[in-house]
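A.B. asks: Provide a 3D model corresponding to the input given below.
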Amino acid sequence: MSEHRLTSIDLDPATLQSATAEIEHERRVAIFDLVEKNSFQPAGAAGGPYALKLAMVDGRLAFEITGPEFHRVHGLSLTPLNKVVKDYIAICDSYYEALRGTSPAQIEAVDMGRRGLHNEGAELLKARLDGKIAIDHETARRLFTLVTALYRRG
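C.D. replies: Model prediction:
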């Protein structure tokens, strides 16, 4: 397994708003999934593994990355992600609603839209991190899931 990977992720409770128990659970699951399998290579880092702390600083999502002989903080404006995150949350809500009583064809159609938005958000996030942190597509998807969970407040 590559040393260019995350081994822990912490959320700063002082700057990231708390949420309902259900959304806090979504955040924990997103963190678990991301730590379980990822490719994460900060620019200028010789090797990991890395710890990541996420916080909100001056309206930006701050990525505080530490590793062996490495420490850096990157700020990421979430404004370019706002629309796709809101659309993704809305379609996820529609998907869960569809699971409660619509036809399999309708569920499949909503799920295809949900997956498409998830991929779009992941690619946008990957592009926003370009030059700062190299991540693969699957890591971008998992990180987008976490970012989306951070948006949700319940």
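A.B. asks: switch to C-alpha atoms for all contacts and neighbour counts from now on
C.D. replies: OK.
A.B. asks: how far away is the residue lying farthest from the centre of the chain from residue 110?
C.D. replies: With CA atoms, centre = their mean as the measure, the chain has its most outlying C-alpha, relative to the mean C-alpha position, at residue 103: 30.4 Å. Going from residue 103 to residue 110 by CA to CA, to the nearest Å gives 11 Å.
A.B. asks: Next, the second sequence, to be compared with the first:
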Amino acid sequence: MSDKAPPEKRNRLVAVTLDETSIGRGNPDQEHERAIAIYDIVEENSFGVPEHDSGPYTLHLAIVDKKLAFEVKAADGSGCVTHYLSLTPFKRVIKDYELICDSYYKAIRSASPAQIEAIDMGRRGLHNEASELLVQRLEGKVDIDFDTARRLFTLIYALHWKG
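C.D. replies: Here you go, the predicted model:
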């Protein structure tokens, strides 16, 4: 893609990968959620790197020395930038999200629709909180919209799955 492409064609992700050494394998529900998040991100996203107007981009997520690594490259594979984010601000919300997801997956097998809906509302609320935190933590480094942040949080959470 040329530098003359409009910003809406440049400021986006065309591929997202997760580091195989960092990733925890999840149960089938989790693996399905991960695949959907990657598909959804690639289909529709807003992602820009302020200091490198060389998009579209690819993103590789990994855990490196207990930090979240955002390795961003131009779609042609040329290097761009890697940002390392402390996971400390995410610890509480990831722990809470894990607990509510466990409750949700158990509930969908046996609970009433009203109980499932109540748990899912809590799950979505935590997901939103984590997404807002991600946007804040990336401010000045990577420009993303809220929907892209939600999908990225799903993948960040996937790096913590124990299976």
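A.B. asks: ok, back up a step: the residue farthest from the centre of structure 1 pairs with which position in structure 2?
C.D. replies: When structure 2 is aligned by TM-score structural alignment, residue 103 of structure 1 is paired with residue 112.
A.B. asks: what's near enough to touch its match?
C.D. replies: By CA atoms under 8 Å, 6 or more residues apart in numbering, the contact set of residue 112 of structure 2 is empty.
A.B. asks: With residue 83 of structure 2 instead?
C.D. replies: 69, 70, 71, 141.
A.B. asks: Select only the buried ones of those in ChimeraX?
C.D. replies: To isolate the buried ones among the contacts of residue 83 of structure 2 in ChimeraX, judged by 16 or more other CA atoms under 10 Å, type:
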select :69,70,71,141
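A.B. asks: once aligned to structure 1, how far is the top helix by length along structure 2 on average?
C.D. replies: If you go by DSSP state H, structure 2 has its longest helix at helix 113-138. Superposing on structure 1 places helix 113-138 of structure 2 at an average distance of 0.9 Å from its equivalents, by mean CA distance after the TM-score superposition for structure 1.
A.B. asks: Any buried residues in that helix, and which?
C.D. replies: Those would be 116, 119-120, 123, 126-128, 130-135, 138, for helix 113-138 of structure 2 by 16+ other CA under 10 Å.
A.B. asks: got it, and stretch 36-55 of structure 2?
C.D. replies: 37, 38, 41, 42, 45, 46, 47, 48, 49, 54, 55.
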